[in-house]
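Peer 1: Got a sequence here, can you build the structure:
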Amino acid sequence: MPKMKVLVIFGGESGEHEVSLVSAASVIQALDKEKYEILTVGITKKGQWYWGIDPQTWKLNNGTVSSHDVQVTLVTDPANPRFIPVSGNTLPGDGKFDLIFPVLHGPKGEDGTIQGLFEIAGVPYVGSGVLGGALGMDKDRMKAVFAQAGLPIVPHITVLKNQIDNDPDSIRTKVMTELSFPVFVKPANLGSSVGITKVSRESDLGQALKLAAAYDDKVVIEQGVKAREIELAVLGNETPQATVPGEIIPCKEFYDYEAKYIDDSKLIIPAQLNKKTVNKLQEYAVTVFQAVDASGLGRVDFFVTDTEEIFVNEINTLPGFTNISMYPKLWEATGVSYPELLNRLIRLGLERFHRLNVTD
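Peer 2: Purely as a prediction, here's the structure:
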């Protein structure tokens, strides 16, 4: 039988561009070469798409595009979806593929925008659809959905960049009235802890708000809690399953970008928790996944206090896939190897596509 053509897309315009390259390199390395023909498209930080890019090479040369690289675009024709060169030439295999595996993090990658393009083109892809991606990216709307589903969340405030620029005093008053320090200030639509600041005193709040607002027009200010950081991975479509929990021991004050991808934070899998708490975490993880209409994969992050009180932090619908990322490590500890995990994600992507595109 011919190999399935899996097209891996990576890079992108978000602040998580470099993380995407590392994740994509790991995915490409782990995909079964006997089963799949691997094609690639790299997206530059300016949003240009190039065929046949190697993510490791791109990372080494800071995403530099050479004169030999072929810029392409996706033909949004459900009867004949394919990539074509902008130059008008042809691609190997006429640019055709069987499934897209997006390894994109952050805005325009996992927020439902590129998924909308895939839907218009009529192509199968791995991961959540438009709604799941959008809710999984926007921390403000995500929390609203969590609250509606009866999930426990920490107190928070959402403010707009316009308010930060023009009326910072009212924000400061609201924080002082409704929350207590420390608080975490986060861009509403970003991941990998980019732009996040832990604020322990009022005098540092303004700078943290400006940093977060540099990445997004909406900023979420969350009540800090003294708790362990626990994560579970979820896999599935209509009947998702959750892994054993893992715990992060940050090498820094909190699990920021450098702690995740550069420094040596400690991952404990499985986390040392009593059976009742583990069962509750798994139940909550599945509820979170279904509440945002996620598909395929998701990593759900929790806070667990010393008394084992649980708070849902967030879901990441396209979590990191680097060799030190929690998502594949959690599934490995639950009995699913990295290559088999990728196989299942591909099957789930095809399953979702065929379910939603059944014609009489």
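Peer 1: can we go C-alpha only for contacts and neighbour counts from here?
Peer 2: OK.
Peer 1: And what about the most centrally placed residue in the chain, helix, strand or coil?
Peer 2: Centroid-nearest residue in the chain: Leu318, 3.1 Å away (criterion: CA atoms, centre = their mean). Following DSSP: H, G, I helix; E, B strand; the rest coil, Leu318 is assigned to coil.
Peer 1: In contact with it, which residues are there?
Peer 2: Val103, Leu104, His105, Glu110, Gly127, Leu297, Gly298, Arg299 (CA atoms under 8 Å, 6 or more residues apart in numbering).
Peer 1: swap the cut-off to 7 Å and go again
Peer 2: For Leu318, the contact set (CA atoms under 7 Å, 6 or more residues apart in numbering) comprises His105, Glu110, Leu297, Gly298.
Peer 1: And Ile171, how close does it get to Val220?
Peer 2: Distance, Ile171 to Val220, by CA to CA, to the nearest Å: 11 Å.
Peer 1: Let's see this one next, to set against the first:
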Amino acid sequence: MTITQDNRWVDEQGRGVDPFSLPTFADLVFPILHGPYGEDGTIQGLLELLRLPYVGCGVTASAVCMDKVLQKNVCQSYSIPLVPYFWFTRREWDHDQEQVLKSLSQKFPSTNFPLFVKPANQGSSVGITKAHHQTELISGIETALIRDTKVVVEIAVSDVREIECAVLDPNDSPQASVLGEIIPDREFYDYSAKYADSQSQAIIPAQLSKKLTEQIQSVAIKAFRVLDCYGLARLDFLVNGATSEFYLNEVNTMPGFTPISMYPKLWEATGLAYSDLLDRLIELAFARFREKSALNLIH
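Peer 2: As a prediction, the model looks like this:
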């Protein structure tokens, strides 16, 4: 089943499908969809209304993790390490750009460049730019506002290493995989590096100390739990190569899922084969459905 860019649902033969007919022929849905409407709780909410079991995080976790501002605010309240960040809305920018830039300069003095500028609600690094000075910062903000009504600005970590951890199982007993490291072939791991012709490399397991590995895995599990994730998520971290300080960068509630994607590759390196991983995720989806079906939700 495919959802096209113009919001049509089509089957493998290209025939149109009424999404509300899904319960008549589908036992379970594996919503491998990225970005707005796909991993932000929208499709998950539809599947809840249709009373269909589905793989992955529920409505709340999907929505919160998609919104970088909400995700960071929740994680910050639980003392999960994050890079310093500042966020604002399109209305604030349109109303008084000078005030927004003044607030940014107070949060991040000129010595803090470079900065990353991100739309709050996008996946796959869409709309992200790296600003080395004020002119690029303003340009990056305008680029981000094409994609969303909220913008997040963050400090770029020095001597950065990009580390990924896959988490699996129910929220009350999640397991963390071995860690992997992405070595991008450009300044940062952007959309082109992820999906276009790229020479970026993945190293599994990541070459980190045992202590640092365990610390990152522990934080990954903690973030998975406090964000109310379920089933699966890939948590991306930034590590300062000089100091070994690390920060949670983002939580992907529906990571790429081809056999060569990082999430299944991390579990394969941990000892769980691709087919067994799929079986486990399907089991979890049905288990959650049974648990929720037993609740009395009628008022």
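Peer 1: Need the TM-score from the superposition.
Peer 2: The TM-score (TM-score structural alignment, normalised by the length of the second structure) is 0.93; 289 aligned residues with a CA RMSD of 1.5 Å.
Peer 1: ok so, going back, who has more neighbours out of Ile171 and Val220 of the first structure?
Peer 2: In this view Ile171 of the first structure and Val220 are compared by other CA atoms under 10 Å, and Val220 has more residues nearby, 23 against 20.
Peer 1: average gap between the helix or strand that contains the more buried one and the second structure?
Peer 2: Per DSSP states H and E, Val220 of the first structure falls inside strand 218-223. If you overlay the two and look at strand 218-223 of the first structure, the average distance to its match in the second structure is 0.8 Å (mean CA distance after the TM-score superposition for the first structure).
Peer 1: Quick one: list the elements packing against that strand.
Peer 2: Applying 3 or more CA pairs under 7 Å, 6 or more residues apart in numbering; DSSP states H and E, we find strand 218-223 of the first structure packed against strand 156-160, strand 183-187.
Peer 1: mind putting the ones you listed in TSV, distance to Ala24 of the first structure included?
Peer 2: Formatted as TSV, these follow (distance: least, CA to CA, whole Å):
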stretch	distance to Ala24 of the first structure
strand 156-160	33
strand 183-187	24
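Peer 1: Serialize those strands to JSON lines and add fields for distance to Ser337 of the first structure and mean neighbour count.
Peer 2: Output for those, formatted as JSON lines (distance: least, CA to CA, whole Å; neighbours: other CA atoms under 10 Å):
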{"stretch": "strand 156-160", "distance to Ser337 of the first structure": "37", "mean neighbour count": "17"}
{"stretch": "strand 183-187", "distance to Ser337 of the first structure": "33", "mean neighbour count": "26"}
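Peer 1: Strands along the stretch 1-150 of the first structure, start to end?
Peer 2: Counting by DSSP state E, counting those that start in this stretch, residue ranges of the strands within the stretch 1-150 of the first structure are 4-11, 36-43, 49-51, 70-75, 82-85, 99-103.
Peer 1: Make JSON lines out of those and add mean neighbour count.
Peer 2: Shown next, in JSON lines, are the strands of the stretch 1-150 of the first structure (neighbours: other CA atoms under 10 Å):
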{"stretch": "strand 4-11", "mean neighbour count": "24"}
{"stretch": "strand 36-43", "mean neighbour count": "21"}
{"stretch": "strand 49-51", "mean neighbour count": "22"}
{"stretch": "strand 70-75", "mean neighbour count": "19"}
{"stretch": "strand 82-85", "mean neighbour count": "20"}
{"stretch": "strand 99-103", "mean neighbour count": "23"}
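Peer 1: Need those strands in TSV (columns: distance to Ile164 of the first structure).
Peer 2: Shown next, in TSV, are the strands of the stretch 1-150 of the first structure (distance: least, CA to CA, whole Å):
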stretch	distance to Ile164 of the first structure
strand 4-11	30
strand 36-43	32
strand 49-51	35
strand 70-75	38
strand 82-85	42
strand 99-103	33
